[in-house]
Every structure is written in C-alpha cells, then in structure tokens.
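[1] Sequence plus the predicted model coming up.
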Amino acid sequence: MSVVFSGIKPSGELTLGNYLGAMAQFLTYQEEEAYFCIVNQHAITVPQEAAELRQQTRRLAALYLASGLDPEKVTIFIQSEVPAHAQLAWIMTTLSQMGELERMTQYKEKAGGLNESIPAGLLTYPPFMAADILLYQADVVPVGDDQQQHLELTRTLAQRFNYRFGETFKLPVAAVAKETTRVMSLQDPLKKMSKSAEDSGTILLLDSPAVITKKIKRAVTDSENKLSYDPESKPGVSNLMAIYASISGLSYAEIEQKYADIPGYGQFKLDLAELVVGLLEPIQRRYGEIMAGDELDDMLTIGAQRASRVANKNLHQAEYAMGLSRR
C-alpha cells in the first residue's frame, strides 16, 4: 500500500478545474494510506482576512467530503492543527539554499511586481511544502504541472537530509493529472482557470446551474464552427472538449464524431453545460447538508489526531537524527 499526500489552499473559491485536476484524482487513492490536507498555513504567504480564511477552510473541508472522500478510508485534516508541519518546515528551510528558492518559477511570478515588499513566506513556501510531504513518508504526491518543480525540490531536500544525517525520508514521486483534466479559463484559454478569478471565465464548484450554463454559452471559441481538438490553433474549443472528455469519458475523436453533423458550437455548449451541472449538483447538495450539520468538526478533529500520530513520529525521528534531542 502506497502513502499518498496532497493538499489545497483555502484561498479563493474552488473551481471546476480544481475538482477535475485535483479532487477527482484524490478519489482514486482511497484504497491507499492517503492524507488530504487543507493547507491553511500556505494561504497566509499573502495577506488574509481572519474570518474569511476560517470560513474558507471549513468550506474546503466540506467540499472534500462532498466530492466523495470517505473519512473512514482517508485522513482529512487542517494543516495548522498538526504543529509538526511548521516544525519540520523550519528544518527543511535550514537545509534549503537561497539560490534554489529564488529559482522557483512560482516565486518569481508572484514576487515579480512586489519590488521590496515581497513576503518572506513566498520564498520559504517550497521547503514548507516539502515538510508537508515528507512528514508522512509519502510515496506518491498528486500534483499539477505547476507544482512539479516544488516536488523536485522536496526530493532534493530529502536526499540532502539523508546524506547528512542518515536515511530518514522516502523520496516521493509525482502523480501528474491527465492532460484532459487541465481546465483553462473559458474567456482566456491560454491561462489556467484560477480560483481567485470570479469572472465569466471561471466555473466555481458552487455556481448555480443557471450561472454555469451562462458561462459556458459565453465561452470563447472561434469562427470556424467546426468541433475539433487542436490546442494550438483552437485553444478555446479544445478547452471545452477537454472538460467534456473528462466528465463524459469519451475520447476527443468520439466527441468530434458525435457533433460532426451539427453546425456551430451551440448544441455542444448546451450539452457540455448539462454535463457540468450534472457533475456538480450532487456535490453542491451534499455540501449544503455537511455545512448545515455537525459531522464536519468531528471529522476534522479525528483527522488531526490521526495525522498527528504519524507526523509526530516522523518529526521526532528527523529531530533525533539531527541531534535536536537531549538523548
């Protein structure tokens, strides 16, 4: 049985892209020893309103459950409720080199326009992420393409620790989401659908059926009016087809054949909207039940306790190897 770890930041509203690219993938690991974390400490690398962060954390935990994760099979918990994450993060930070952290693509992108007001947390985010993963001796980490560089640093830091202090950490491998699950903006298909963008290019998991349908109807396509998958010359249509394929299970060729005799994109968009609504409606219904009930707090308390037992054991082994113990 493999050990799996992954987490999502509770910042912004979750999108269809988050579900297809991450949460739907989580469901395939429920027979493994899996840890799914709400990484709220990563969210504070940029300023957050306390009440909003608290609410977003609960909403994300509820969506974990509503999406189908079974707390009897997997461990769902909030990062800040397991102090070992921050403790191992400091250790990983001391093993990191400034050059390594400054070369991180996400750091350069996010810090680019901040001049001298760059939060130090943006720089030290990667070793904290490494600590999250190594703390559970994860074998597999489901990640998107934009996180692979961080996972490579995680492996580097684990190797560095093992070389200096003896074999302690496993070297995790990435489980990259399938190409069809990479959901781009409906209005700018060259950019990823962002959970911080509340516009017509983003489908939120909690959008109403009417709003979802409206956004898909207005999605950017092209003037060719022929359904075919070609990300380079037809990025808008190809993005919609990727969403359709992910939900329906049909191949691109099968989708093209299905609409070969239907001119324009109107019917295709209507059918896609129906697919998306059908996917999200039961999640939204279950989410409402969870938020109105008492099970969420009980689940998170048990999850934090379960995660802490494993995390503390591995943290103490690392501390002992480094000499951070009296005996």
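    Structure's in. What do you need?
[2] use CA for all of it now, contacts and neighbours both
    Fine.
[3] which residues in the stretch 151-300 of the chain form strands?
    For the stretch 151-300 of the chain, applying DSSP state E, counting those that start in this stretch gives strands covering 173-176.
[4] Next up, a structure to set beside the first:
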Amino acid sequence: MTRLSGATPSGRAQLGNYLGAIRRWAAEGTADDLYFVSDLHAMTTAYNPQRLRALTREMLAVLIGAGIRPASVFVQSDIMRDLTALTWVLECTSTFGEVARMIQFKEKSAGAKTVRLGLLTYPVLMAADILLQGADEVPVGEDQSQHVELARALARRFNTTFGDVFVVPDLVVPQVAARVRDLADPSRKMAKSSRDDAGVVFVLDSPDLVRRKFRRAVTDTANRVEYRPDEQPGVANLLEILGACTGRSPAEAAAGITTYSALKDQAADAVIEELSGIRKRTLDLLDDPAELDRIRATGAAHAAERGSHRLEAALRVAGLG
C-alpha cells in the first residue's frame, strides 16, 4: 500500500508542520510511501522565484533531516513534464463546476483584484500528483479533503470512460498530535506563510530564538496553569506543545507547573530538545549542496519511473501518441 503526502514551500517549515505531519511521516512511513515538496502549488499566488527555489531546497532538507527515507522524497517540479501532461488529460476529464466550487479557491479568491488561473485549476494538478504515483491512501487535513475527493472522482470517471488505468485513492484524515497555535495570537494556527513571524517557531530557529519567542508568548491574567482551551487559549497552546514534545496529554503536562514563566521555559526546552536533531541534520544537508542535489536527483528518478507506465497508459487510452 502506498501513501502520498506533500509539503508546500510557501514559507519555512515551522513547529506545527513538524508536530502535525512531518514527524508522523518519519515515524510511520514505509518503503512504499512517497513524500514530495509541492513547489508548483506555491505558484498559485504571487511569489518570488528566488525565494521559492530556496524554500524548496530547505523543505527537501527538512524532510530528509526529519528521518524520512531519501528514496521516498522528491520535488514536484522535477517531474513536471509528466505531471503537466497528466494534468491536461485530467483537466479534459474534469468540469469547470467541479473546480470552481472548491472552498479554498473561493476563500483565497474572495476580494482579490486578480486571480491566477492556477489557483482555480491546481486541484487538478493535485489529482495528477496522486494518480500518477498510484497512491492508495492520501493523508490530508480537512482543508484538503475536497481536493482528494476530486482526485477520486476523476479517477473513476477516467477509468469508466477510457479504461482502467488509475487507482482510486482513499482519503485519510489523520489524528493531529497537537493544535499548534501562533504564540503571539493563539486565536490563529501557527502558519509558515504568516506575515508576522513573532509567534511562529520555525524548525531551523536557533535555541536562543526559540526561547525568546516562547518568553514573549501570549498568556492571560488568570495566573493558573490548567488546561482550559476555551478560557485560557494561550496557556492551553503552550501545554499542547509541551505535551506533544514530551509524549503526554496537555493536562498531564500541566502537573507541577505553577507559574507562566516556568511553563514557557519548559515548553521552550521541550521544543529545543525535540527539534535539535532535525535542525542539525537539515543544516548539515544545506551546507552540503552536492549531497542534497544527489538525493534530489535520486528521488526524482524514482518518482518518474514509478509513474511512467501509468502516464503512458493514460495517454494511450485517451487517444494520444
């Protein structure tokens, strides 16, 4: 069974990405699973080309540094020719109504003066990502579930219309280890694309910077360290982070902590310890560009080989070539 997951380099990898997905990929992934850096997805809104290239390399290094098998990781644009060929076939299988009703498109395009066509059609590209590799399962958050349902619908329609080529993937919504919120504003989730990174802990932040961000974390005036998410969202966020890093529930993590300063220090120490290994391995890879390029090329070759026969079959039954 093959599972496929991707990480978009719309910003630097942060603590929420790591605790919510990357750590699980490294711990639970098998030799058949595939993980990719979805740099093409990062082009659907305005972006800086040099920054995109740098963030793509950093995200690739983070995935490897987290302990994911190098042979299981690739960069999406490295197999772009195959993906764009399949995307066109799937676009001609899809309908305008199917992509226009996507919630993410509606949210991101609302109020915008101009909307890139790629923002509308990128769910079809995502379907090509999934179907090209023959993924059996696609673990995604709730915000991406609609896109996986589109991939399932297109696979069934193509198979029925032209011939049995694609695996119809199963949607899997994994249990999230922690609801990591922004340290400066616990009403919003921690996000790598946040414009204000004062409350965002990045995987590659230095220990001193991590401590400074936690010491500035928003709490409240109740002066009680208890896990009460509705009444004390800032404190609950710190307890959830501490618990996720130490293998305890948030309520268990609160035991013995009597002050907010102690809570912030313990949470910071736990995060620094959790990220120390991945940070070192990632920085070592980034300091060895030849090795990172070698890993990237190997992953691309593996992904291209895995999907080539499926693409050829799809083109053939669709009347091309």
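    It's in. Here the structure is a predicted model, which means the values were calculated and not measured.
[5] Leu242 of the second structure matches what in the first structure?
    Under the alignment (TM-score structural alignment), Leu242 of the second structure maps onto Tyr244 of the first structure.
[6] isn't its match right next to Leu275, touching?
    Yes: with contact defined as Cα atoms under 8 Å, Tyr244 of the first structure reaches Leu275; the gap is 7.4 Å.
[7] Of the two, give the one with the bigger neighbour count.
    Tyr244 (24 against 15; other Cα atoms under 10 Å).
[8] and the more buried one, what does it touch?
    By Cα atoms under 8 Å, 6 or more residues apart in numbering, Tyr244 of the first structure lies in contact with Leu250, Leu272, Leu275.
[9] Gly20 of the second structure now?
    Val176, Ala177, Ala178, Arg179.
[10] Just give me the neighbour total for the second one.
    Pointing back at Ala177 of the second structure there. Ala177 of the second structure, neighbours per other Cα under 10 Å, totals 19.
[11] Also the first one?
    When neighbours are counted by other Cα under 10 Å, Val176 of the second structure registers 13.
[12] Nearest spatial neighbour of it, chain-adjacent residues omitted?
    Gly20 (5.5 Å; Cα to Cα, 6 or more residues apart in numbering).
[13] With the second one instead?
    Distances taken as Cα to Cα, 6+ apart place Gly20 nearest to Ala177 of the second structure, at 5.7 Å, with adjacent residues excluded.
[14] Helix, strand, or coil at that neighbour?
    Following DSSP: H, G, I helix; E, B strand; the rest coil, we place Gly20 of the second structure in the helix state.
[15] preserved in the first structure, out of the contacts of Gly20 of the second structure?
    Retained in the first structure by both residues aligned by TM-score structural alignment, their matches' Cα atoms under 8 Å are the following of the contacts of Gly20 of the second structure: Ala178, Arg179.
[16] Need the single longest helix in the second structure, by residues.
    helix 289-317 (DSSP state H).
[17] Now check the second structure for the residue matching Ala120 of the first structure.
    When the second structure is aligned by TM-score structural alignment, Ala120 of the first structure is paired with Leu117.
[18] Against Val140 of the second structure, how distant is the nearest residue to its match once chain neighbours are set aside?
    Once flanking residues are discounted, Leu117 of the second structure sits nearest to Thr44: 7.7 Å by Cα to Cα, 6+ apart. Thr44 of the second structure sits 19 Å away from Val140 of the second structure, going by Cα to Cα, to the nearest Å.
[19] More neighbours: which of those two?
    Val140 (19 against 16).
[20] Residue in the first structure paired with the more buried one?
    Looks like Val140 of the second structure aligns to Val143 there (TM-score structural alignment).
[21] Kindly report the same for Tyr260 of the second structure.
    By TM-score structural alignment, Tyr260 of the second structure lines up with Tyr265.
[22] any idea how far its match is from Leu240 of the first structure?
    Tyr265 of the first structure is 10 Å from Leu240 of the first structure, by Cα to Cα.
[23] Comparing those two, which shows the higher neighbour count?
    Each of Tyr265 of the first structure and Leu240 has its neighbours counted (other Cα under 10 Å); Leu240 has more, 25 against 18.
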